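J.: here are the coordinates; sequence isn't available:
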């Protein structure tokens, strides 16, 4: 893979309960493409991953939300896992961090339950996207057009349904992150 992300810095926003492969595989792909990657979390130290219903590995946190500045990042990646985005939705600083990317038109990639946080950050209205099936009604009610596809791209927003989609998700994420900022994120209301 070409080093298409040289000079780009990507934030991966997560907390305890992330689905391990949905964080580790995109991080690996981003680094292989030349990006600098920071794990950003509400807490310092490390965060606990899960492999479906079993505890997985911990991952070190590079920056806390308290110290992270969305303006210094070129793109945002949101892994899934049920607990991870559910906890982040209750963190005003996490939602503000995500909203900064939405408002700036910076590319965002979200997989599985990861798009849940985009609802609170007003990042789904007028967007075509996918997710874990249980988010379909939440995303639709928030103004998104939900589709059941492996990977969906809409003006810099890349979404996928589950870990099995990672082989398609990661290359699309790299492509969109390499393109950089996209136009206005919201459709006319």
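T.: Ah, there it is. This is a predicted model, so every value here is computed, not measured.
J.: for the rest of this, base every contact and every neighbour count on C-alpha atoms.
T.: Noted.
J.: burial measure for residue 17, as a count.
T.: Neighbours of residue 17 under the rule other CA atoms under 10 Å: 24.
J.: I'd assumed residue 88 was in contact with it.
T.: No: in this structure, residue 17 is not within contact of residue 88 by CA atoms under 8 Å, at 10.3 Å.
J.: presented hereafter is structure B, for comparison with structure A:
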């Protein structure tokens, strides 16, 4: 496994987060030595979910999305969850962060419904991406080439379909960050 000691990753999440899509990558990144900081739109505690229906754990972010700066981190993690992804795509600071990370050629990793934020950030046209299957038409309508595979890597952008792909997603993030 790659040594990510000293690497800092920013994760954006809010109410309705698909919990395993945050906890699994965070554990993998921290296990490789990286530090993961959690930011939410309002900086307040929120509850994760399993499959959009079953309530899971509470998470307390370290900062608000508006307080985060791309230059302070080495990568951006965007977990899914329908409600979380829908809230994030409407957040102007989250959209600005996505663009700033990609402009700086830093890894951005999005899974499941999180590519909605990529669409609304204006960064998918001409890129090859994957996502949860219901997001595929949105990506295609925004000019992306959608593929049905565990992980799609396009430059510094890493995307994945769903929690069943987390092992491959986590490995791709770590490789991209190393």
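T.: Yep, that arrived. It should be emphasised that the depicted structure is a prediction, and the values quoted were computed from it without experimental measurement.
J.: distance check, residue 57 of structure 2 against residue 16 of structure 2.
T.: Per CA to CA, to the nearest Å, residue 57 of structure 2 is found 11 Å from residue 16 of structure 2.
J.: mutual contacts of those two, please.
T.: 47-49 (CA atoms under 8 Å, 6 or more residues apart in numbering).
J.: can you pick the most crowded of the residues you listed?
T.: Busiest of these [other CA under 10 Å] is residue 48, holding 26 neighbours.
J.: let me know the helix or strand that it is in.
T.: strand 46-50 (DSSP states H and E).
J.: and the next helix or strand after that strand with strand 46-50, angle?
T.: As assigned by DSSP H and E, the chain's next helix or strand after strand 46-50 of structure 2 is strand 54-59. In terms of direction (axes from the mean of the first three to the mean of the last three CA atoms, to 10 degrees), strand 54-59 of structure 2 departs from strand 46-50 by 140 degrees.
J.: which strands or helices does the helix or strand following strand 54-59 of structure 2 pack on?
T.: Per DSSP H and E, the first helix or strand lying C-terminal to strand 54-59 of structure 2 is strand 63-64. Strand 63-64 of structure 2 sits against strand 35-40, with contacts defined as 3 or more CA pairs under 8 Å, 6 or more residues apart in numbering; DSSP states H and E.
J.: can you tell me what sits against the strand it packs on?
T.: 6-14, 26, 29-30, 60-65, 68.
J.: how about the spatially most central residue of structure 1: what's its closest non-neighbour residue?
T.: What sits nearest the mean C-alpha location of structure 1, by CA atoms, centre = their mean, is residue 78, with 1.9 Å. Distance criterion CA to CA, 6 or more residues apart in numbering; nearest residue to residue 78 of structure 1, sequence neighbours excluded, is residue 110 at 4.5 Å.
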